[in-house]
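In: I'd like to go over a predicted model; first the sequence, then the structure.
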Amino acid sequence: MARTNEKVRYSPDSKSGHTPLTAAEGVTAAFRILEGRWKMLILFHLFSGDALRFSELERAIPAVSQKMLIQQLRQLEGDGVVQRIVYPEVPPRVEYRLTAWGLALCPALDAILTWAEARPGPQGDEA
């Protein structure tokens, strides 16, 4: 594994104006929105940009219970990540789609996926 003599630290030249403390608080707040066993999977299914009906999400994530899916979708809706659209029909039709703010998560989660795929092997060697 490659090492460096230089100490790695938060860049004080950040254009965002964050300090290490405010950056950590901001990331913690973001992860609170995303925490939950099923939220990431729900988000990845909604990243296509298309609205999905509740039943489509249920079929796409068969291991999640209906109660848990409802709970996770309500939390994402409450946080402004997901939009719930109810059509006044009989029977009622409900669709979910990402808000513009939710769609803005896509590059960040793609970057996390790329980071995870680059994980070194068990001996610490670079892949």
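Out: All right, it came through fine.

In: only C-alpha atoms for contact and neighbour calcs from this point on.
Out: Fine.

In: which residues sit in contact with Gly26?
Out: For Gly26, the contact set (C-alpha atoms under 8 Å, 6 or more residues apart in numbering) is empty.

In: What of Leu41?
Out: Ile61.

In: Then Ile70?
Out: With C-alpha under 8 Å, 6+ apart, Ile70 has no contacts at all.

In: Okay, and it sits in which element?
Out: helix 66-78 (DSSP states H and E).

In: want to compare, so here's the second one:
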Amino acid sequence: MRETCVPTGVNPRDTGFGYTLSLIGGKYKMIILYWLAEKKVMRHNELKRSIGSISFKTLSIMLKELEEDELIVRTEYPQVPPKVEYTLSERGLSLIPVLHMMCEWGENHMPAPESVPQEA
């Protein structure tokens, strides 16, 4: 078993931990991966509606980065108007158990609603 995921004196970006964070870090990438895991196949506007708080441009950038990192597959159909669908790649599917564990950890450790300070 490994002593630590981020050893002393090693740049975290040069570790498996840092590499994973570089792929799924940011505000929306994990949410996009989750939606694709749930729905299997989604189009751009369907993802945008599902996420709600993401702009068209930001979603486009996130999808392009996820595709470049081979976590999703973009399939374009030659028709008018153009039709593009997104699915998880095998590599992307392999991340879903990690995301499920993060979700479970958060559910188990999230403060109870009454203990969260209310904004004035």
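Out: Structure received. Keep in mind that what you see is a predicted model, and the values were worked out from it rather than measured.

In: Read off where whatever helix or strand comes next after the helix holding Ile70 of the first structure ends up in the second structure.
Out: Proceeding N to C from helix 66-78 of the first structure, the next assigned helix or strand is strand 82-87, under DSSP H and E. Per the alignment by TM-score structural alignment, strand 82-87 of the first structure matches residues 72-77 in the second structure.

In: returning to that earlier point: report the mean deviation for the helix holding Ile70 of the first structure after fitting onto the second structure.
Out: Helix 66-78 of the first structure: mean distance to aligned residues in the second structure after superposition is 0.3 Å, counting by mean C-alpha distance after the TM-score superposition for the first structure.

In: Now do that helix against strand 82-87, angle only.
Out: Going by axes from the mean of the first three to the mean of the last three C-alpha atoms, to 10 degrees, helix 66-78 of the first structure is angled at 110 degrees with respect to strand 82-87.

In: buried sites along helix 66-78 of the first structure?
Out: Neighbour counts over helix 66-78 of the first structure (16 or more other C-alpha atoms under 10 Å) mark Leu69, Gln72, Leu73, Arg74, Gln75, Leu76, Glu77 as buried.

In: again with stretch 77-92 of the second structure
Out: Tyr86, Thr87, Leu88, Ser89, Gly92.

In: thinking again about what came up before, mean deviation of the match of strand 82-87 of the first structure from the first structure?
Out: Aligned to the first structure and superposed, stretch 72-77 of the second structure gives a mean residue distance of 0.5 Å (mean C-alpha distance after the TM-score superposition for the first structure).
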